[in-house]
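Trainee: Below are the sequence and a predicted model for it; my questions follow.
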Amino acid sequence: MARTKEQNERITMATKKKIMAAGLKLFARKGFALTNIKEIAQSAGISTGLIYRHFSSKDELFCELIEDTVKELTKAAQIFDSHASPTQAFAEMTSSLIKDIQSSEELSCYFLMITRSIFEEEALPQMAEIRKSDLLLFEKAAELIEKGQKMGEFKPGNPYKLALLYFSIIQGMANMRLFLGDKYIAPEIEDIMAFLVKEKAGDKQGDIG
């Protein structure tokens, strides 16, 4: 029996996701310049010809992964705009990141891919958009930290430096997830936010969020 249009579309989408997952892992671990289409095909368990049915080149695949990253960074920045309570906003962001990093290597690979790509010898035009999105996220986080300081929720300090410290912690978690694999154990929200959130009289471990 011939497959329906819907079945073909599902198969096509599944294949594309498999290619993107393989590309993401290789770009993260080897970098853009040292990764080739043949390796991506082998990792995905498909032929190179099938890859070219979905992506015209390695550059196009990389570009789509970067576009996905930019979308996620934009969504993350919106979280910092959507709460009256700075503590709740950071708790929501932190909880989501902890779960995503713990549950699979995908988010960690995105972090590593971005870091590697920034230092690629070959200039990658897509990185300009990543830097722009990263800076927006840092600025939104810094603005929310400053708001939290004025509300008495956060500890004193340079808001931008504190925002960079927060995301450095997250980056470190992502790197350790890839390094340790299944042995990785995620920290608690309170441990990550301890440098930022003021303790109140009567607070107990686990009160954040």
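Mentor: Perfect, I can see it now.

Trainee: alpha carbons only for contacts and neighbour counts from here, please
Mentor: Fine.

Trainee: Longest helix in this structure, please.
Mentor: When the chain is parsed with DSSP state H, its longest helix is helix 5-30.

Trainee: Show the contacting residues for Pro86.
Mentor: Residues in contact with Pro86 (C-alpha atoms under 8 Å, 6 or more residues apart in numbering) are Phe80, Leu144, Ile145, Lys147, Gly148, Glu153.

Trainee: Tabulate those residues (TSV), appending secondary structure and distance to Pro187.
Mentor: Putting those into TSV (DSSP: H, G, I helix; E, B strand; the rest coil; distance: C-alpha to C-alpha, whole Å) gives the following:
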residue	secondary structure	distance to Pro187
Phe80	coil	22
Leu144	helix	23
Ile145	helix	21
Lys147	helix	26
Gly148	helix	23
Glu153	coil	21
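
Trainee: thinking again about what came up before, next SSE after the longest helix of the chain?
Mentor: Sequence-wise, the next helix or strand downstream of helix 5-30 (DSSP states H and E) is helix 37-44.

Trainee: ok, and what's touching that following helix?
Mentor: Outside of helix 37-44, the residues within contact range by C-alpha under 8 Å, 6+ apart are Lys18, Ile19, Ala21, Ala22, Gly23, Leu26, Ser47, Thr48, Ile51, Ser57, Lys58.

Trainee: Is there a quick ChimeraX command that grabs whichever of these are buried?
Mentor: In ChimeraX syntax, the buried subset of these is picked out as below (16 or more other C-alpha atoms under 10 Å):
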select :18,19,21,22,23,26,51,58
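
Trainee: can you list the contacts of helix 37-44 in JSON lines and add distance to Ser96?
Mentor: Compiled in JSON lines, the contacts of helix 37-44 are given as follows (distance: C-alpha to C-alpha, whole Å):
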{"residue": "Lys18", "distance to Ser96": "24"}
{"residue": "Ile19", "distance to Ser96": "25"}
{"residue": "Ala21", "distance to Ser96": "20"}
{"residue": "Ala22", "distance to Ser96": "24"}
{"residue": "Gly23", "distance to Ser96": "24"}
{"residue": "Leu26", "distance to Ser96": "25"}
{"residue": "Ser47", "distance to Ser96": "35"}
{"residue": "Thr48", "distance to Ser96": "35"}
{"residue": "Ile51", "distance to Ser96": "32"}
{"residue": "Ser57", "distance to Ser96": "33"}
{"residue": "Lys58", "distance to Ser96": "30"}
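
Trainee: try it against this one:
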Amino acid sequence: MSSPPQEGIDSADLTAQAKIRNAAVVHFARDGFGRTNLRAVAATAGVSAALVIRHFGSKDQLRDVCDEHVLRLLVRRARDVADPAGMREVSREYLSDPEEYRRHVQYMVRAIEEDRPAAATFVDTLVGESERILRAGIEDGSIRPSSDVRALAVLNVLISLSTMTMAPPLTRALGFDGVGPGLLQRIGLPVLELFTHGMYADDTTLKAVQAAWDSRAEGDE
């Protein structure tokens, strides 16, 4: 098996542990935990398989380190976007290396798909941060009140994850070969328009759906 390209590995001044960790993030995100082997990780990191074992002990322990690393980065970004200055910084960070940013999201999505123990931490943390931002916005008047803030937080995380990991047919439908700055700019503005202005001109649909749910609830009693 030929070694995969050296994607996701930073400059040569990284420590061996960081190189191995970054290589593992690439493989786990792209290939999944089960299909990733330590020899492939070692080849991508430019080290021996024995060195991987020496530093991390096992693939499970390496995955735990990767989980903690990616979670820390994503939580920091989630907290940074809570204010305009932080959002600008996160945007600059993304534009400087969009592939790395997307890879971290793919890693998290892969953890969720595989129902790894870390998935619950990933989801709970991001939803919790999103809910905190929403409640703060509702309190200061920058965000409209919601009938279910927790559900809105889950929806917010879901939209963010799905946008960053759009399937190729969907990216091609917008004229792009993959997820990148151009695609995110094109889809990001309509998303913000939807969040800012709403989509329906009135509450007819909302009232109809609410009435249907209320009627069903009464029938279940």
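Mentor: Done, it's in. Since the model is a prediction, treat every value here as computed from it, not as a measurement.

Trainee: Put one on top of the other, what's the TM-score?
Mentor: The TM-score (TM-score structural alignment, normalised by the length of the first structure) is 0.65; 177 aligned residues with a C-alpha RMSD of 3.5 Å.

Trainee: circling back: which of the contacts of Pro86 of the first structure has the largest number of neighbours?
Mentor: Within the contacts of Pro86 of the first structure, most neighbours by other C-alpha atoms under 10 Å means Ile145, with 28 neighbours.

Trainee: can you count the residues close to the closest residue to it other than its chain neighbours?
Mentor: Using C-alpha to C-alpha, 6 or more residues apart in numbering and skipping the chain neighbours, the partner closest in space to Ile145 of the first structure is Pro159 (5.7 Å). Pro159 of the first structure has 23 neighbours, counted by other C-alpha under 10 Å.

Trainee: distance of Pro159 of the first structure from Glu146 of the first structure?
Mentor: Counting by C-alpha to C-alpha, to the nearest Å, the separation of Pro159 of the first structure from Glu146 of the first structure is 6 Å.

Trainee: cool, Ala77 of the first structure as well?
Mentor: 15 Å.

Trainee: Same question for Asp59 of the first structure.
Mentor: 39 Å.

Trainee: With Ile98 of the first structure instead?
Mentor: Ile98 of the first structure is 24 Å from Glu146 of the first structure, by C-alpha to C-alpha.

Trainee: neighbour-wise, which of these two wins?
Mentor: Between Ile98 of the first structure and Glu146, Glu146 has the larger neighbour count (other C-alpha under 10 Å), namely 23 against 20.

Trainee: Spit out the contact partners of that one.
Mentor: Glu146 of the first structure neighbours (C-alpha under 8 Å, 6+ apart): Pro159.

Trainee: what does it align to in the second structure?
Mentor: Aligned by TM-score structural alignment, Glu146 of the first structure pairs with Ile138 of the second structure.

Trainee: Find the centremost residue of the second structure, please.
Mentor: Val105 (3.3 Å; C-alpha atoms, centre = their mean).

Trainee: Tell me which residues are up against whichever helix or strand that residue is part of.
Mentor: According to DSSP H and E, Val105 of the second structure maps onto helix 98-113. For helix 98-113 of the second structure, the surrounding residues in contact (C-alpha under 8 Å, 6+ apart) are 8, 25-26, 28-30, 32, 70-71, 74, 94, 118-120, 122-123, 161, 164-165, 179-181.

Trainee: Can you tell me, leaving aside adjacent residues, what's nearest to Glu129 of the first structure?
Mentor: The nearest residue in space to Glu129 of the first structure (C-alpha to C-alpha, 6+ apart) is Val70, at 7.3 Å.

Trainee: Give me the neighbour count for the one you found.
Mentor: With other C-alpha under 10 Å as criterion, Val70 of the first structure counts 20.

Trainee: mind checking how far the helix or strand where it lies is from the chain centre?
Mentor: Element membership for Val70 of the first structure, per DSSP H and E: helix 58-79. From the chain centre to the centre of helix 58-79 of the first structure is a distance of 9 Å (C-alpha atoms, centre = their mean, to the nearest Å).

Trainee: now stretch 187-195 of the first structure
Mentor: 19 Å.

Trainee: wait, doesn't Phe56 of the second structure sit right on Leu62?
Mentor: Yes: between Phe56 of the second structure and Leu62 there is a contact under C-alpha atoms under 8 Å: 5.4 Å.

Trainee: Of the two, which one has the most company?
Mentor: A count of neighbours by other C-alpha under 10 Å puts Leu62 above the other of Phe56 of the second structure and Leu62, at 20 against 17.

Trainee: Identify the residues contacting whatever residue of the first structure lines up with Ser162 of the second structure.
Mentor: Matched to the first structure by TM-score structural alignment, Ser162 of the second structure sits across from Gly172. With contact set as C-alpha under 8 Å, 6+ apart, Gly172 of the first structure has no partners.

Trainee: three-state assignment of Gly172 of the first structure?
Mentor: helix (DSSP: H, G, I helix; E, B strand; the rest coil).

Trainee: Please work out how many residues are found near Leu38 of the second structure.
Mentor: 19.

Trainee: corresponding residue for it in the first structure?
Mentor: Leu38 of the second structure maps onto Ile37 in the first structure, by TM-score structural alignment.
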